[in-house]
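Asker: Output the structure for:
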Amino acid sequence: MSDVQTWIKDTVTQNPVVLFMKGTAQFPQCGFSGRAVQILKACGVDNIVTINVLEDQEVRQGIKEFSNWPTIPQLYVKGEFVGGSDIMNEMFESGELQSLLKA
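Answerer: Sure, this is the predicted structure:
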């Protein structure tokens, strides 16, 4: 496992909610990342750890390999990969995401 893969693994396992995104929660750099932050806030999650993949090309590529998922944003809850903004939106609408975040 490369250094970046180890760092990603440590980050997602040591924090309850981690969002790998383009930009920051305050200044998302793409619509999908912005939507992901809005969904988490709507679920009442305040302690989101966000990782701006635009700041580090290794992390940007590494997270895609880590999850075997080609797009950003990517949500992790308690170390488990949940999905991107479309999956988050579907789970939010069904109530599944709220249950997962409260568990």
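Asker: switch to C-alpha atoms for all contacts and neighbour counts from now on
Answerer: OK.
Asker: Would you agree residue 83 is in contact with residue 77?
Answerer: No: look at residue 83 against residue 77 with CA atoms under 8 Å: they stay out of range, at 9.9 Å.
Asker: one more, for comparison:
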Amino acid sequence: MSDANSRITDVVTSNDVVLFMKGTPLFPQCGFSSKAVAILEHCGVGFESVDVLQDMEVRQGIKAYSDWPTIPQLYVKGEFVGGSDIMMEMFEAGELQTMMDEKKVAKA
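Answerer: Reported below is the predicted structural model:
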């Protein structure tokens, strides 16, 4: 397993919710990452973020890890959920909050 792959696995498995994004929650560097942060904050859950702009190996590695071509990417309890569009669809349908509750994700 590559170094980037093992670092991704470590962060995904050691946190309830992980958002791989461009920038940070306070300073998102793209509109999709900003939307993803807003959704998670509205759900009221704590989450870890990984700024893929700080590490090119992780930026490319996360795409192979999830077999998903775009960033941001959301993981809940080790499971890949999707990108910002999927997050928005799930949020609007009430499915994202239900998932967080069912998986007993810690509140922020």
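Asker: Any idea what the TM-score is?
Answerer: Taking TM-score structural alignment, normalised by the length of the first structure as the basis, the two superposed chains have a TM-score of 0.97; 102 aligned residues with a CA RMSD of 0.6 Å.
Asker: What does residue 55 of the first structure correspond to in the second structure?
Answerer: With TM-score structural alignment as the criterion, residue 55 of the first structure lines up with residue 54 in the second structure.
Asker: An error on my part: the question was meant for residue 80 of the first structure.
Answerer: Aligned partner of residue 80 of the first structure by TM-score structural alignment: residue 79.
Asker: Count the neighbours of its match for me.
Answerer: 14 (other CA atoms under 10 Å).
Asker: Same check on the one 10 residues further on?
Answerer: Under the neighbour criterion other CA under 10 Å, residue 89 of the second structure is assigned a count of 12.
Asker: again, but for residue 32 of the second structure
Answerer: Look at residue 32 of the second structure: counted by other CA under 10 Å, it has 18 neighbours.
Asker: wait, isn't it in contact with residue 74?
Answerer: No: using CA under 8 Å, residue 32 of the second structure is not in contact with residue 74; the gap is 11.8 Å.
Asker: quick one: buried residues of whatever helix or strand residue 50 of the second structure lives in?
Answerer: In this assignment (DSSP states H and E), residue 50 of the second structure forms part of strand 48-51. Neighbour-count burial for strand 48-51 of the second structure, counted by 16 or more other CA atoms under 10 Å, picks out 48, 49, 50, 51.
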